[in-house]
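> predicted model, plus sequence, below.
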Amino acid sequence: MSKRACIPFAPVTQLAATFLLLLAPLVGCGSNSSSGTETGSARAAGDVSPAVLQWQHNMLVFGSRHCSRETIQTQQTWEGGVWYYDGARAFYQIADYSGDRRWEECARYVIEMYRSYVLENQGQVPGWRVFPHGLLEHYRRTGDERSRDAVLLLAQGSAFAASSGGPDSALSRETAYIINAYLAAQELGAPGLELPLETAVSYALGHIRAWIDGTAASAKPFMIGLTLEALINLHGRTGDPRVPDAVRSALNWLWDTGHLAAGHTFPFILCREGVRSEECRTLQDSPAPDLNLLIAPAFAWLHFVSGDEESAVRGDRVFEGGVFGADLSAGKRFTQNYRWSFDYLRWRAGITSFVQQPGAAANVQLARPSMSGR
């Protein structure tokens, strides 16, 4: 078999170029030097979705660009930085996906800053700044008790920890985040720790009902994605039978109500007729592809657990719209896009872990674009 063509990349740093070589089997660039045949899971470049290739390319190029200890320490908790949306979690996933542990150093830069912020404030941080996953992963990998303490403080002391979020759908993000914090704290098995998880879950399910039946004045698609992420996390831990139907209902409503066929994205906000808030007046018609990858994984999960092909097609369109439409120049937007899009690829590949099955993303075949925009 002759050596197959390699997709051309132009990494902006030597670090990105190094990691690209490690990912070569995923993108059709790997070969046996003596025989010219493919190695491992390498595939012809034409066999891999262009969106997956671009996603990998962006991961390496922009990931290396935002892996700067100096920048992270200088910016501190500025919400445009890579720490926001849990940069440590994103970098740990890059490490697992690529098989290169050097990305863990990038995660450590974020942990140093964010953990200090949480500990110094005894966990009393705003509800939209609750990011337990990276801290939990740092504790798993290093045994550092300070990261464990920070997770527990977020679950008990952050702004909406005592109230479990809230019943108003305007608090959907904060409710989703505290669900994640409760689940992370439970995983740590802290003795005597009682957390009102069920209350938060009931609120989140109520938010979905409010969006669908129109009792909510508005809905932000990316916050719907965050709610579904939290409920999917819950299902993975408890098997809660309410979750699949809730996810399906929310995604069907979101697609029917807000999907923009041009660019396969959603507006920043969806507003009930007659609502005249500033955001509704200025952003209701504004496409927001930077936020697509906070939504796409939920479609992939629904397909993974139910076999629903329409969810796969829709999710692939949303994934492609985000990959090709997002601006990743700011750290925050990079982490938005890599917070849980790894899960999107896992579920579309039909696997549970890239650590156990490296290179599986090369098997992801996205549905062909629909000319009708469905």
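Looks like it came in fine. It should be emphasised that the depicted structure is a prediction, and the values quoted were computed from it without experimental measurement.

> C-alpha from now on. contacts and neighbour counts both.
Fine.

> tally of neighbours for I232?
Neighbour count for I232, taken as other Cα atoms under 10 Å: 22.

> now do R317
R317 - counted by other Cα under 10 Å - has 26 other residues nearby.

> quick one: what helix or strand has it in it?
Here R317 sits within helix 309-325, counting by DSSP states H and E.

> quick one: contacts for I179?
The contact partners of I179, by Cα atoms under 8 Å, 6 or more residues apart in numbering, come to S164, L197, A200, V201, A230, L234.

> which other helices and strands does the helix holding R317 contact?
helix 50-66, helix 296-306 (3 or more Cα pairs under 8 Å, 6 or more residues apart in numbering; DSSP states H and E).

> following it in sequence, what is the next regular element?
As assigned by DSSP H and E, the chain's next helix or strand after helix 309-325 is helix 331-338.

> which other helices and strands contact the helix or strand following that following helix?
Next helix or strand after helix 331-338 toward the C-terminus (DSSP H and E): helix 341-349. Where contact means 3+ Cα pairs under 8 Å, 6+ apart, helix 341-349 is packed against helix 296-306.

> show me what counts as buried in the helix it packs on.
Across helix 296-306, burial judged by 16 or more other Cα atoms under 10 Å covers A296, P297, A298, F299, A300, W301, L302, H303, F304.

> the fourth one contacts S311, doesn't it?
Yes. Contact status for F299 versus S311: in contact at 5.2 Å, counting by Cα atoms under 8 Å.

> what's the neighbour count on Q122?
Look at Q122: counted by other Cα under 10 Å, it has 17 neighbours.

> name the SS class of it, please.
Here Q122 is recorded as coil under DSSP: H, G, I helix; E, B strand; the rest coil.

> quick one: contacts for it?
Applying Cα under 8 Å, 6+ apart to Q122 gives the contacts L153, G157.

> any idea how far D149 is from it?
Between Q122 and D149 the computed distance is 9 Å (Cα to Cα, to the nearest Å).

> hang on, the earlier thing: will you turn the helices and strands packed on helix 309-325 into CSV that also has distance to M113?
Output for the helices and strands packed on helix 309-325, formatted as CSV (distance: least, Cα to Cα, whole Å):
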stretch, distance to M113
helix 50-66, 14
helix 296-306, 28
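
> structure two is appended below for comparative analysis:
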Amino acid sequence: MFRRLLCAAQLLTVFLSAGGAGASDVVPIPALTQWESNMTTFGRQHAAYLAAHKDDADIDGLVGGVAYYDSARVYLQIAAYTNDAAWKEAVADSIHVYRDRFVIASRHDIAGHLNFSDGLLMHFKQAKDPLSRDTILAMAKLRWMREENIIPTDSCESSRETAYAIKTILNAQALGFPKGKRLETLVTTAIGHYDQWFVAKSATYVRPFMAGLTAEALIDYHAVSHDPRILPTIKLGMDWLWANMWVPSAGAFRYTNVVTKEGGIEPTADLNLLVAPAFAWLYLQTGDPVYRDRGDQIFAGGVAGAYLTAHKQFNQNYRWSFDYVAWRQQKPVKEKKAPAVPVAQPAQPPAVPAIDATPYREALQQALQVIGKGLAVRMTLPVMGAATDVDVVGADAHGVIARVSGNDLPVRWKDVADADLAQLSYLAAKSDKAVLTNAWHLASITRMLDLRTQIGGRLLAIDPEAFRELAK
């Protein structure tokens, strides 16, 4: 993993510099400048939040929020890409939260969906910190990485855990961890997940970002094994996703191919950049410009449509996308098209009708005005055009009152995004069922699934029957 990322950083230095060798032969990446600008603008905001909250008592909230999806890896890549040492503080804060306060405090026995070792490996290689090395080696002996731990091979519900386990064992082996059968078992299981999604169609649902996480792990494995199964597997999956789940008008993949309780078939640009690098890799391997052009559409759609104000979404967008940029700057290994792989293409799901958020917004705005001066909510809102940590202390017909450094500043309702309004209402509502219900709907419309889950949990505690009807 580290070797591949280091190579990517070196390639970026060559191809993005003026007059770099071969640069004129590379088709420009659309939205690259905006991707770079978003990286630093939003990255600084999240890094500042991390610095201010790294020792908060709620470690689970930090690991599942500002550090989720491997913030150490994200900031290390930003530091390398920008050649700006100022990002080292965010790296150190990420390591402090994830490695020291979470993994080591948990005796390295962590849940599979929180198994992030790439940032630790990069940190060890860069900072020569033996504790990061030892943490990876300890993680590789537990949970999904254990030889005796049986992974269910007949269900892709464990695809994310399987992908992360592959990456941690690969990273541990790069540090001298002994080779065993476990890695090959995990890889075969991951390939089986692609079969369940795209061939046998035995999976209950397909989510493109899950296929992207699996693709990343398999590509990492291919880099050290050259396993001939990997290229056709990923090609099959990406061909199916493009044919069946890409929504051109939205510049995004559908969240899921069917409606589920966690989410439906609405386009979700936030997750594009967890998939786009697989297309760049296919272009690099096959030379087929179809994958370059499709990848560019996915990349540009993600840059334009992602909600980067949220911690998790920012990390999702900058976790793997550096490899997209690096691979797109290289000439393909082959210059001819790869043979087409026939893929069964079921009917395209019906277009998703737009859901009007206005009734929910209006109801929540009125409710917050009633609460009025009783408000006392800490959150991030746009103040004077910039996302700022504020204390919301009131609301009136015009908007909310945000207290910043002792000063009360108005934020107009039209400047409060749907997602922020849903979060504010949830934090302010406490046990008000009507407010929570409207906030739940608004969180659903804006695809804030974690927030919707939190709201649903509170509604369930207040009125279980009403919540079950709502969630149908």
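On my side now, so go ahead. Since the structure is predicted, the reported quantities are computational estimates derived from the model, not experimental observations.

> hang on, the earlier thing: which of the buried residues of helix 296-306 of the first structure sits closest to L21 of the first structure?
Nearest to L21 of the first structure, judged by Cα to Cα, of those is P297 at 26.7 Å.

> what does the closest one correspond to in the second structure?
Aligned against the second structure by TM-score structural alignment, P297 of the first structure finds its counterpart in P277.

> with R209 of the first structure instead?
Per TM-score structural alignment, R209 of the first structure is aligned with D195.

> now the helix or strand hosting its match, how far from the centre of its chain.
Using DSSP H and E, D195 of the second structure falls within helix 182-198. Averaging C-alpha coordinates over helix 182-198 of the second structure and over its chain gives two centres that are 21 Å apart (Cα atoms, centre = their mean, to the nearest Å).

> same question for stretch 71-86 of the second structure.
Distance, centroid of stretch 71-86 of the second structure to centroid of chain: 17 Å (Cα atoms, centre = their mean).

> specify, as a residue range, where it falls in the first structure.
Stretch 71-86 of the second structure maps onto residues 87-102 of the first structure, going by TM-score structural alignment.

> buried stuff in that stretch?
Buried positions in stretch 87-102 of the first structure, judged by neighbour count with 16+ other Cα under 10 Å: 87-99.

> other residues contacting stretch 180-189 of the second structure?
For stretch 180-189 of the second structure, contacts defined as Cα under 8 Å, 6+ apart pick out M145, R146, E147, T153, T162, A163, A165, I166, I169, L170, L218, Y221.

> surely R89 of the first structure and H133 touch.
Yes. Look at R89 of the first structure against H133 with Cα under 8 Å: they come within range, at 5.9 Å.

> for the nearest residue to the match of P297 of the first structure once chain neighbours are set aside, give me its contacts.
Spatially, and ignoring its direct neighbours in sequence, P277 of the second structure is nearest to Y324 (4.4 Å; Cα to Cα, 6 or more residues apart in numbering). By Cα under 8 Å, 6+ apart, Y324 of the second structure lies in contact with A276, P277, A278, A280, W281.

> going by distance to L231 of the second structure, which of the residues you listed wins?
The closest of the contacts of Y324 of the second structure to L231 of the second structure turns out to be W281 (Cα to Cα; 9.3 Å).

> measure the closest one to M238 of the second structure for me?
11 Å.

> wait, is A107 of the first structure part of a helix?
Yes. Counting by three-state DSSP, A107 of the first structure falls inside a helix.

> my read: it touches R89, true?
Yes. If you go by Cα under 8 Å, A107 of the first structure and R89 touch, sitting 7.1 Å apart.

> who touches both of the two?
Residues touching both A107 of the first structure and R89 (Cα under 8 Å, 6+ apart): G134.

> show me the helices in the stretch 151-300 of the second structure, by range?
Using DSSP state H, counting those that start in this stretch, the helices of the stretch 151-300 of the second structure run over 159-173, 182-198, 208-225, 230-245, 276-286, 289-305.

> tell me, what residue is most central in the second structure?
In the second structure, the centroid-proximal residue (Cα atoms, centre = their mean) is Q316; its distance is 2.2 Å.

> quick one, what contacts that one?
Counted by Cα under 8 Å, 6+ apart, Q316 of the second structure has contacts Y69, D270, L271, L273, L274.

> map it onto the first structure.
When the first structure is aligned by TM-score structural alignment, Q316 of the second structure is paired with Q336.

> how close does its match get to A16 of the first structure?
The gap separating Q336 of the first structure from A16 of the first structure is 20 Å, by Cα to Cα.

> as CSV, the contacts of Y324 of the second structure with distance to E465 of the second structure would be great.
Shown next, in CSV, are the contacts of Y324 of the second structure (distance: Cα to Cα, whole Å):
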residue, distance to E465 of the second structure
A276, 41
P277, 44
A278, 43
A280, 48
W281, 48
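
> and which of these is nearest to A23 of the second structure?
The shortest approach to A23 of the second structure among the contacts of Y324 of the second structure belongs to A280, at 16.6 Å (Cα to Cα).

> who's in contact with the closest one?
Contacts of A280 of the second structure (Cα under 8 Å, 6+ apart): Y291, R292, G295, Y324, W327, R328.
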